[in-house]
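A.B. asks: My questions concern the predicted model and sequence given below.
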Amino acid sequence: MPPRNKPPSAVGTSLWRHRNFRRYLTGQAASVAGSSITQMALPVLAVLHLDATTAQVAWLAFLGQLPPALLALHAGALADRYSKRRQMITGDLVSAAVLATVPVTAALGTLTLTQLMIVAVVQGTASVLHDAAAISLLPGLVDRSMIQRSNSRVGTLFAIAATGGSHLGAVLTAMGGPARALLVTSPPT
């Protein structure tokens, strides 16, 4: 007999049977892993290829974290008013495009620290747009009775993806260099 506080439709239903939830989780995990690779590779690239100082690397990290601090509320408002899916896709495409400029300019020998700082700001802004829409999309994907379980699974997978992305970024940086490591960070949608 099902517990009284849960509707019968949610009892015994696995989240893994929800195709939209699986797609959401897979896409988000890839996006989080890609962001972790980027956060690891950009400072390494600045140090190894541009001989950046400690202060310059600190500025690079600061500029990458500035968009979430300044734009999170605005990105959430956009997600409430416009298509969440479109906002996620736009954020991913902008992020992929700006990150693709790094290996190209590195191969041409024209990479600068200013470019890396601009890339960090634009990529951080794109990530904020994507994440705000992604967070508000989840309640529309699963039944209300499954929100707690779905949030738990999302949180767990994000922690694993962030850690795995950092480690993968280190391996890719060691094997092919930090500029090439950024090639795999284009988030799928």
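C.D. replies: Everything's here; your move. Everything quoted here is computed from the prediction, not taken from an experiment.
A.B. asks: From now on I want contacts and neighbour counts done on CA atoms only, so please keep to that.
C.D. replies: Will do.
A.B. asks: For Leu157, pull up the helix or strand it's in.
C.D. replies: helix 147-176 (DSSP states H and E).
A.B. asks: Report the buried residues of that helix.
C.D. replies: Within helix 147-176, the residues scored as buried using 16 or more other C-alpha atoms under 10 Å are 147, 150, 154, 157-158, 161-170, 172-173.
A.B. asks: now what about the next helix-or-strand element following that helix, what contacts it?
C.D. replies: On the C-terminal side of helix 147-176, the closest following helix or strand by DSSP H and E is helix 178-181. Helix 178-181 is contacted from outside by Ile37, Thr38, Ala41, Leu42, Val44, Leu45, Val102, Pro103, Ala106, Gly169, Leu172, Thr173, using C-alpha atoms under 8 Å, 6 or more residues apart in numbering.
A.B. asks: Closest one of those residues to Ala133?
C.D. replies: Using C-alpha to C-alpha, Thr38 comes nearest to Ala133 of the contacts of helix 178-181, at 20.5 Å.
A.B. asks: Neighbours of the closest one, how many?
C.D. replies: 26 (other C-alpha atoms under 10 Å).
A.B. asks: what comes up buried for the longest helix seen in the chain?
C.D. replies: Longest helix in the chain, counting residues (DSSP state H): helix 19-50. For helix 19-50, the neighbour count (16+ other C-alpha under 10 Å) marks 21, 24-25, 27-46, 49 as buried.
A.B. asks: Can you give me every residue that contacts the residue nearest to Ala10 when sequence neighbours are not counted?
C.D. replies: Leaving aside its sequence neighbours, Ala10 sits nearest to Ser145 (C-alpha to C-alpha, 6 or more residues apart in numbering; 6.2 Å). By C-alpha under 8 Å, 6+ apart, Ser145 lies in contact with Lys6, Pro7, Ala10.
A.B. asks: how far away is Ser145 from Ser95?
C.D. replies: 34 Å (C-alpha to C-alpha, to the nearest Å).
A.B. asks: quick one: the helix or strand Thr90 falls within to helix 19-50, angle?
C.D. replies: Following DSSP H and E, one finds Thr90 within helix 84-108. Relative orientation of helix 84-108 and helix 19-50, computed by axes from the mean of the first three to the mean of the last three C-alpha atoms, to 10 degrees: 20 degrees.
A.B. asks: residues of helix 84-108 that come out buried?
C.D. replies: 84, 87-96, 98-103, 106.
A.B. asks: want to compare, so here's the second one:
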Amino acid sequence: MTRTIETAGVEGRRLFDRDFSRWYLARSISVAGTAASAVALPLLVYRTSASPALTAAVVGLEALPYLMFGLFAGAAADRLRRKRMMIAADLCCALLLATVPLAAWLDALSAWHVLVVAFGVGCGFCWFDAAAWGAFVRLVGRPRVTRANSVIWTTEIVLEIAAPAAAGLLAALADPSLVLAADAATYLLSAALLAGIRTPLDTGPTVARRLSAEIAEGLRYLWRTPVLRTLTAAGFGLNVAVGGVLGLLVVHADRALGVGPLDKRLGLLYTAGAVGSLVAAVLLPRVSRWAGQGMVSLGGLVVFVAACAGLAGASTFIVAVGGWLIWSVARLAVNANGITVRQLLTPDELQGRVNTTGRMLAWGGTPFGALLGGLGADAYGVRVAYLLLAVPAAVSIVLVYASPVRGLRLAVD
């Protein structure tokens, strides 16, 4: 199935104009801090509780707000001021993160405090993300969506290569709470950059309607578009596995590889995942043009399931590093491909609702995966948990293969 996306009125715009550059830099700065926090938050919980279930819960709680509030955030992004939503979310996240080093300084930090912060930051991300992706197409123009996504993901992943390694080293030498203090500062800088954007990021005056009607419109569009419906369902199965596997990374390193929470090599596992994501981001536009978006989703899911099984059997650090790299290539390829297809097939006036709804439903698998992985690791060990987590992703392979997605190929003019 080949479709052409028609565009008009944006041919003369440069990708890196003033406002896109600010948006791009704000996201890049935030990602560097967030990538570091992705190491620090589970480490803090594991150090204070030694519980696999609570450690895995960090990833689940960060993703849970998307499942709870995604529909409302998406509708709000299509009716409210998107720039104000992004700035407000940045400021709230900065405040929440700053409480962790403060509590550590007062010797009052607990695992439950860290879990509450993880949930709060997830809430901020949900509302920020709805506004950011609602504004994205207006900033770059539809013909440059795939190229702009590749630039964004490539840059962010380069930062994610360095940030986890640095965070792991700092956490081992000093304290993980210091990493969160730095992350709070990145949110403040991001807010300052976004405040300077001049391009109108909103769709313009709209007829006031009930919020429920606007949410329903986004849901209907997603449901009535077979490609988007299938990719969203497949994304749910993929992210069940992602939530559990990522949530157990620290536990897997400790109990299966002998790399404890104070070991400096822990950051290298996160870095290997970032390198894999970089490879996927660089290759995705070319592979999509060559094989089509449908084959990217199908092939990526197959590689992902194989990588989960490989990680379950890994017994040495070097093998695990390779497994994380391959796992991350497949994970980003499938998720990023789904986001790009959704952006290309969605009208501008529905971007906030449809993109947030799709991400809410797809990423909604993450907290379930974190719960499944944590309970499985407690009961049967982390290796068996990884094998269990591969099952929903395998179901996603069947869904994609049996749907129109398999032959999808979008050409942008």
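C.D. replies: That came through, no problem. Worth saying up front: this structure is predicted, and the values here are computed from it rather than measured.
A.B. asks: TM-score for this pair?
C.D. replies: Once superposed, chain against chain, the TM-score is 0.84 (TM-score structural alignment, normalised by the length of structure 1); 182 aligned residues with a C-alpha RMSD of 2.3 Å.
A.B. asks: coming back round to it: in structure 2, which residue range corresponds to the helix holding Thr90 of structure 1?
C.D. replies: Here helix 84-108 of structure 1 aligns to structure 2 at residues 82-106, judged by TM-score structural alignment.
A.B. asks: if we can go back for a sec, average offset of the helix holding Thr90 of structure 1 relative to structure 2?
C.D. replies: Compared with structure 2 after the fit, helix 84-108 of structure 1 shows a mean deviation of 0.6 Å (mean C-alpha distance after the TM-score superposition for structure 1).
A.B. asks: Any idea how far the helix or strand following that helix is from the middle of the chain?
C.D. replies: Going down the chain from helix 84-108 of structure 1, the next helix or strand is helix 113-141, by DSSP H and E. The chain centre lies 7 Å from the centre of helix 113-141 of structure 1; the measure is C-alpha atoms, centre = their mean, to the nearest Å.
A.B. asks: how about helix 113-141 of structure 1: buried residues?
C.D. replies: Quick answer for helix 113-141 of structure 1 (16+ other C-alpha under 10 Å): 113, 116-117, 119-134, 137-138, 141.
A.B. asks: still on that earlier bit, most neighbours among the contacts of Ser145 of structure 1, which one?
C.D. replies: Top of the contacts of Ser145 of structure 1 by neighbour count (other C-alpha under 10 Å): Ala10, with 14 neighbours.
A.B. asks: and the gap between that residue and Asp143 of structure 1?
C.D. replies: Distance from Ala10 of structure 1 to Asp143 of structure 1, by C-alpha to C-alpha: 8 Å.
A.B. asks: any common contacting residues for these two?
C.D. replies: By C-alpha under 8 Å, 6+ apart, no residue touches both Ala10 of structure 1 and Asp143.
A.B. asks: residues touching Leu189 of structure 2, list them.
C.D. replies: Ala26, Ile29.
A.B. asks: Find the helix or strand that it is a member of.
C.D. replies: helix 176-195.
A.B. asks: Figure out how far that helix is from the centre of its chain.
C.D. replies: Distance, centroid of helix 176-195 of structure 2 to centroid of chain: 18 Å (C-alpha atoms, centre = their mean).
A.B. asks: Now do the helix or strand following it: which elements does it pack against?
C.D. replies: Following helix 176-195 of structure 2 in sequence order, the next helix or strand is helix 211-224 (DSSP H and E). Counting contacts by 3 or more C-alpha pairs under 8 Å, 6 or more residues apart in numbering; DSSP states H and E, helix 211-224 of structure 2 is packed against helix 52-77, helix 226-247, helix 351-363.
A.B. asks: contact partners of the last one?
C.D. replies: Defining contact as C-alpha under 8 Å, 6+ apart, one finds that helix 351-363 of structure 2 is touched by 63, 66-67, 70-71, 73-75, 77-78, 129-131, 133-135, 214-215, 218-219, 221-222, 228, 232-237, 239-240, 339, 342-343, 346.
A.B. asks: Could you rerun that using 7 Å?
C.D. replies: 63, 66-67, 70-71, 74-75, 77-78, 130-131, 133-134, 215, 218-219, 222, 232-233, 235-236, 239, 342 (C-alpha atoms under 7 Å, 6 or more residues apart in numbering).
A.B. asks: Structure 1: matching residues for that helix?
C.D. replies: Against structure 1, helix 351-363 of structure 2 falls on no residues (TM-score structural alignment).
A.B. asks: chain center to that helix, what's the gap?
C.D. replies: Distance, centroid of helix 351-363 of structure 2 to centroid of chain: 12 Å (C-alpha atoms, centre = their mean).
A.B. asks: immediately after that helix, which helix or strand?
C.D. replies: Following helix 351-363 of structure 2 in sequence, per DSSP H and E, is helix 365-380.
A.B. asks: Can you check what angle separates that next one from helix 226-247?
C.D. replies: Using the same axes, to 10 degrees: helix 365-380 of structure 2 against helix 226-247 is 40 degrees.
A.B. asks: Excluding sequence neighbours, find me the nearest residue to the counterpart of Gly134 of structure 2 in structure 1.
C.D. replies: Matched by TM-score structural alignment, Gly134 of structure 2 corresponds to Ser136 in structure 1. Spatial nearest neighbour of Ser136 of structure 1, excluding adjacent residues (C-alpha to C-alpha, 6+ apart): Ala79 at 7.2 Å.
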